[in-house]
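Chemist: My questions concern the predicted model and sequence given below.
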Amino acid sequence: MKKDQQRKTTAPRPQPKGAGSPARKQRTKPRQFLREVIAELRKVAWPTREEVIAYSMVVLVSVLVIAAVIFGMDFVFTRAVLALFGVES
């Protein structure tokens, strides 16, 4: 290999201090933290009572339907496996 084709490598340059680490943030005092939390909670668009009831009913019905489907599949697969192995139930 010719000299001009050889790749020259150099040692990596040292990074200046603090370049690799993020700047530390000032710690928030508990009282200031609570003020900020309350201010953010005031901005929240809370659902109405009717919306909460409607969403709760949707969740309840969905859970019951999924539970019934899982129960039915478990029952059918249990019967199928027992029949496959010739075990009476």
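Modeler: In hand now; what should we look at?

Chemist: drop to CA atoms for contacts and neighbour counts, all remaining ones
Modeler: Noted.

Chemist: which residues in this structure form helices?
Modeler: Assigned by DSSP state H, the chain shows helices spanning 30-42, 49-85.

Chemist: Same list (those helices) but as CSV, adding mean neighbour count.
Modeler: Output for the helices of the chain, formatted as CSV (neighbours: other CA atoms under 10 Å):
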stretch, mean neighbour count
helix 30-42, 11
helix 49-85, 12
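
Chemist: Next up, a structure to set beside the first:
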Amino acid sequence: MADEVVDEPGEELVATAKKKRAEKKTWFGRIILFFQQVVAELKKVVTPTRKELFNFTAVVLIFVIIMMAIVWVLDQLFGWVVVVIFGNPTF
């Protein structure tokens, strides 16, 4: 990933936004300011490398498989408990 992670907006971006907000008080000006800020934030997005993408995907898939196994085991356990408590249903 990137060496430098910026979570907060830069001081110059905030200052520019405040200045533009003071200048543009019409609804149209506020819409333009909003889109300018959206573009500025999108420029900060860092796309993962191919290796990072495969690692992230593998972690998610492994996590999902583990959670599915846990849910299946609990489902089997609770089903067995229900059969023990209430007996075998006859239809």
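Modeler: That came through fine. Bear in mind that the values here come from a model prediction, so they are computed numbers and not experimental data.

Chemist: What would you report as the TM-score here?
Modeler: Superposed pair, TM-score by TM-score structural alignment, normalised by the length of the first structure: 0.57. Supporting alignment: 65 aligned residues with a CA RMSD of 2.4 Å.

Chemist: Output the residue interval of the first structure matched by stretch 58-65 of the second structure.
Modeler: Taken onto the first structure by TM-score structural alignment, stretch 58-65 of the second structure occupies residues 57-64 there.

Chemist: That stretch vs the second structure - mean distance after superposition?
Modeler: Compared with the second structure after the fit, stretch 57-64 of the first structure shows a mean deviation of 1.0 Å (mean CA distance after the TM-score superposition for the first structure).

Chemist: how far is that stretch from where the chain is centred?
Modeler: 22 Å (CA atoms, centre = their mean, to the nearest Å).

Chemist: can you check stretch 31-46 of the second structure too?
Modeler: Chain-centre distance of stretch 31-46 of the second structure: 19 Å, with CA atoms, centre = their mean.

Chemist: In the first structure, what range does it match?
Modeler: Residue span in the first structure matched to stretch 31-46 of the second structure, by TM-score structural alignment: 30-45.
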